[in-house]
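# Kindly return the folded structure for what I paste below:
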Amino acid sequence: MSPDPSLALENTADTPDTAQQILRRVFGYEAFRGQQQAVIDTVAGGRDAFVIMPTGGGKSLCYQIPALLRPGLGVVVSPLIALMQDQVAALRQAGVRAAYLNSSLSLEEQREVEEQARSGELDLLYAAPERLLTPRTLALLERCELALFAIDEAHCVSQWGHDFRPEYLQLAELAQRFPAVPRVALTATADERTRHEIRQRLSLEQSEEFIGGFDRPNIRYRVTRKQNARDQLLRFMAAEHKGDAGIVYCLSRKKVDAMAEWLRGKGWPALPYHAGLDAEVRRRHQERFLKEDGVVMVATIAFGMGIDKPNVRFVAHLDLPKSLEAYYQETGRAGRDGLPANAWMSYGLQDVLTLRQMMDGSEANETQKRVERHKLEAMLAFCEITGCRRQSLLSYFGDTLPAPCGNCDTCLEPVQTWDGTEAARKALSCCYRTGQRFGVTYLIDVLRGKDDDRIRRLGHDRLSVYGLGSDMDAAQWRSVFRQLIARGLLSVDLDGHGSLRLTEACRPVLRGEETLELRKDPARAPRKRGADLRSRFDDPADERLFNALRACRRRLAEEQGVPPYVIFHDATLMEMVEYRPDTYEQLRLLNGVGEKKLTDYGDAFLEVIREQGVDA
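Prediction:
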């Protein structure tokens, strides 16, 4: 079947397109979401905007559509080469004239892009901040008609943030050099303090602010007590994510390498990624992750910012992030397509001790240390919370959820609590009476009355606290100490041994003025099936069709050298499975099927649907 010639991308009408027409014709969507329309109207009208919108919420349309509506070139500041390459590839698939300037281009290719920009042959140009602010690029932009500047991942300008990039600080120069060009700054992650800093540093104090909410309802948040994190992760992946793409975050490079190797030994296509690897190795691993199905990337936080891969079905943390901003940003890389995804984390006492020591031992000034301690305390509170995790997470960013979400571990399996006041007093007293110079394991041995040479040699078997906690096992006591440290009633000394000290906050508990409700850790972590894409297929014929569509998408992507999701997202393939379109008119009604993609790929996907219908 040949496409109707009226489906050509170019608008041949005398009147220019509206935002709604571009949304449907170019990007293949019927309606705007949330505050997209309001942001687009603001920027298209020539006014500045500051946009906070969750990952997967459609931030890119907030500057791509105004750039197509306004005359001239839209310039996008993007922090990573991989991110701008992906976005440009996706735009070209949709028929948008887009290009990037970065170090991956040869000198001849750079000159070609610059000439396209000068001659008005581009709608959008992507560049990193350090490239954008070179005299050569600024001189180029001064010779171009400019539609707008978009500053993506704007949280990178914040010195209090988790992804601070010094080069972002210079972007305020754009306001001075090009005062008539509207600017829009966008991020998914910023608490109130960070938002204020972003506006100030980018000279956006007078911009209109759009906060689109932080909720990602398709992500299931789970925090499990760390017992054997490696085996726990393997059970989780095998039960819920066989064949799925995912990201596993570890704190150290050594742990990343060991974990990737171990997973490969267990039959998983796992790749390591961290700053210690050769640049070419990192590039190859990232390319495989983006272009192949089912690859698991084991990484430090050096990986992930700006990764556009929409079908990452899980993000797992084997170590505790330093802040809720980092956690939200990293878990937000799952489920960008809106389909079910998991955010899984193992968390234990050693995580608390390690991060407390790292923070107290850092060379930051006292003001920054105070901010970092506040962020860590919020992260620990999130891990120990007994109520809805999503409500807690959204509250941190100033957002609200009226009722528990029903899609986090504490909602699905409510946490039991117990009056831990007396146990806390015993733990605190033991710490005090042994001289505040011992770690958790030793204190537990004293409390449980262990027959030990060291305890006898130090005379701690004669203390009143010796054996006072024999009614609880070691795991229960570790839970108590973990929660006391998380709540700030005990601090970790910087002696390298994890020695514990009492803080001022513990006094009301010791005096009997305050009671403590503690989490009751389960005997073993629950093994409950979670958010699984494949569970959406009740009919085997649907699953066969979905797999056939993915194979078709993979073949087309390989022919063009682009990631499969640049052709169509999983969510679009799911709609093909659900509606079984048989004509161009039916196919064009699906989300994500713009006019150019309909022209380029309509025959291939309709043929797969018809073949599977015959086979069924």
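# use CA for all of it now, contacts and neighbours both
Noted.
# how about the helix or strand hosting residue 175: buried residues?
In this structure, residue 175 sits in helix 173-177 according to DSSP states H and E. For helix 173-177, a neighbour-count test (16 or more other CA atoms under 10 Å) marks 174, 175 as buried.
# immediately after it, which helix or strand?
Downstream of helix 173-177 (by DSSP H and E), the next one is strand 183-187.
# Another sequence for comparison is provided below:
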Amino acid sequence: MTDQYEVLRTVFGYDAFRGDQEKIVSHVVAGGDAVVLMPTGGGKSLCYQVPALVRDGCAVVVSPLIALMADQVGALRQLGVKAAYLNSTQLPDERADVERRYLAADLDLIYVAPERLSQQYTRDLLSRGKLSLVAIDEAHCVSQWGHDFRPDYLALGDLAELWPDVPRIALTATATRRTHEELTQRLHLQDAQHFVASFDRPNITYRIEPKKQVNRQLLEFIQADGVVDGEPATGIVYALSRKSVENIAAFLVSNGINALPYHAGLDKQVRNDTLHRFLREDGIVVVATIAFGMGIDKPDVRFVAHVDLPKSVEGYYQETGRAGRDGLPSVAWMAYGLADVVQQQRLIQMSDGDAAHRRAQSEHLNAMLALCESATCRRQQLLRYFDQDSGPCGNCDTCLNPPKTWDGTVPAQKLMATIWRLDREHGQHYGAGHLIDILRGVDNKRMNQLGHKSLSTYGIGSDLDANAWSSVVRQLLASGYLQTRGEYGQYYLTEAGVPVMHGKVQQVFREDTRAAGRTRRPKTVAVSVDLSDDDRDVFESLRQWRTSVAREAQIPPYTVLSNKALEGIAQIRPTSSEELLSVNGIGEAKLERYGEAILEVVADSGAVH
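Down below sits the predicted model:
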């Protein structure tokens, strides 16, 4: 094939490209290099899949997760594309067959992990065939300033010299200006054309609340927002530790939620089974460490929840971006607390990185904390982090229910004076819990042993409860007026905090609230347009047929046909192959494979239009 528009229509079943796709595809088809920053669900894969089918040869796609290659390749094969992968899950004869097909020019795309592509054997093999392009997905992994650094990505910079005449396209859904610059330099793409789309995901509602009884808070959230039209919704819950993952999954199961744990400590087969169930079944909630999710293409994830503070805004954005890839309303919910901040700071201080690396990680954490403590639009602040402007979104917790604020200048002075006096009079520094006990005048054995009842600030903060004081500490941390050091998270004043202690800088704090503003929901989990009752009946019949086909073929339902394609069929109710081919998402391969069965389902569902 020589025309990208023909490929788009006949293979993928779309009438037109979206956003910058057309410019990117045309540039790569012409042999140009490209750096593409596009949000999750923005259609990045088409930017290299279409050129791979237009240009002569086979495209190499660098994909960071072996577990997902089979599904990505399976989806392409459903479209009639000759795709394969090379990874360690294959038997020797399976790998040999893929290699034979590549050398015989019988493949359009071949997926490899960065670790395999850095091997000399793989490079020699690929050099013996004809390459159409090299696509580097999740390209932010090459950046040591990013949140998913993978050392083997560094070797991908050599490809510019190894295959100088082969166009390269690097793609990511998340990159700050610093990460963007670093991946450009490390992949030797300084002369590439750059395409930066808006990172806004308007269908996602961002909600953040203080952590209190986090398991109970999570359960309440899922019970309210994880059920759509009476049916359990698909979701992901992220936790920091393996132990938390297992405890939360067990807690959710005991409360009737179909939850599965996922972390690197589990048996490999268990992880694969969990991933396959998540991709193929509805209503599954996976509780996972951040090892889960990169590259997942499941379109109908209705919520992503965090029960621990993410390490960076980039990580948070990418993880929440796994929700609502189909464009339907979805929720990103998080509960966080002061202990999260202290733990993250302790991990940074204990890390093996040099001073510059630790400083960068601290900057990431401070930006994440500032997002949590913001009294203004979450989306506005999130996009600002990626150097993009936005007005208030009207669809986050702070927009739907603007938080109340209060003058915290005096409480800030009291807290900072306590830290200062402990240092000056005792040469000591303590964690937030003990500082709050001093301010509230708690009389206990430890207070007597340490002699801290003699401090002039002892008991001067009894007008606030412990939760309010924790909020004060968090917001002063977020503003950079306090910092923690040491294994136990002892508090210190920063240079910027001194004027605050002297009352020269007014402090306006947000008032903690719980569960602000419930999410507006579509009428059903599946339908993004208003269908008549009759159309919805056809849609549900098509959905049941799709589930049956996917189960028999052992593939995810969305790789058979997307929800949007089913909606289009339900509205048009085609009676011929020509009418069916006019539906977005129905290409010639899908028509040949499923056309007759679809027309039969439509006919059996009622009278056609």
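# After superposition, what's the TM-score here?
The TM-score (TM-score structural alignment, normalised by the length of the second structure) is 0.93; 598 aligned residues with a CA RMSD of 2.1 Å.
# Just tell me the aligned range of the helix holding residue 175 of the first structure in the second structure.
Residues 158-162 of the second structure are matched to helix 173-177 of the first structure when aligned by TM-score structural alignment.
# Outside of the helix holding residue 175 of the first structure itself, list whatever touches it.
181, 203 (CA atoms under 8 Å, 6 or more residues apart in numbering).
# what's the neighbour count on residue 360 of the second structure?
16 (other CA atoms under 10 Å).
# what residues are up against it?
Taking CA under 8 Å, 6+ apart as the test, what residue 360 of the second structure contacts is residue 145.
# And it, what's its match in the first structure?
Alignment note (TM-score structural alignment): residue 360 of the second structure maps to residue 371 of the first structure.
# all strands for the stretch 201-350 of the second structure, in order.
Ranges of strands within the stretch 201-350 of the second structure are 204-210, 227-228, 231-232, 234-238, 259-262, 285-288, 301-306, 330-336, based on DSSP state E, counting those that start in this stretch.
# Pipe those strands into JSON lines and attach distance to residue 29 of the second structure and mean neighbour count per row.
Below are the strands of the stretch 201-350 of the second structure laid out as JSON lines (distance: least, CA to CA, whole Å; neighbours: other CA atoms under 10 Å):
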{"stretch": "strand 204-210", "distance to residue 29 of the second structure": "33", "mean neighbour count": "23"}
{"stretch": "strand 227-228", "distance to residue 29 of the second structure": "42", "mean neighbour count": "18"}
{"stretch": "strand 231-232", "distance to residue 29 of the second structure": "43", "mean neighbour count": "16"}
{"stretch": "strand 234-238", "distance to residue 29 of the second structure": "37", "mean neighbour count": "27"}
{"stretch": "strand 259-262", "distance to residue 29 of the second structure": "39", "mean neighbour count": "24"}
{"stretch": "strand 285-288", "distance to residue 29 of the second structure": "39", "mean neighbour count": "26"}
{"stretch": "strand 301-306", "distance to residue 29 of the second structure": "33", "mean neighbour count": "26"}
{"stretch": "strand 330-336", "distance to residue 29 of the second structure": "35", "mean neighbour count": "26"}
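# can you put the ones you listed in JSON lines and add distance to residue 186 of the second structure?
What follows is the strands of the stretch 201-350 of the second structure, written out as JSON lines (distance: least, CA to CA, whole Å):
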{"stretch": "strand 204-210", "distance to residue 186 of the second structure": "33"}
{"stretch": "strand 227-228", "distance to residue 186 of the second structure": "44"}
{"stretch": "strand 231-232", "distance to residue 186 of the second structure": "44"}
{"stretch": "strand 234-238", "distance to residue 186 of the second structure": "30"}
{"stretch": "strand 259-262", "distance to residue 186 of the second structure": "32"}
{"stretch": "strand 285-288", "distance to residue 186 of the second structure": "31"}
{"stretch": "strand 301-306", "distance to residue 186 of the second structure": "32"}
{"stretch": "strand 330-336", "distance to residue 186 of the second structure": "32"}
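# That's all I had, so thanks and see you.
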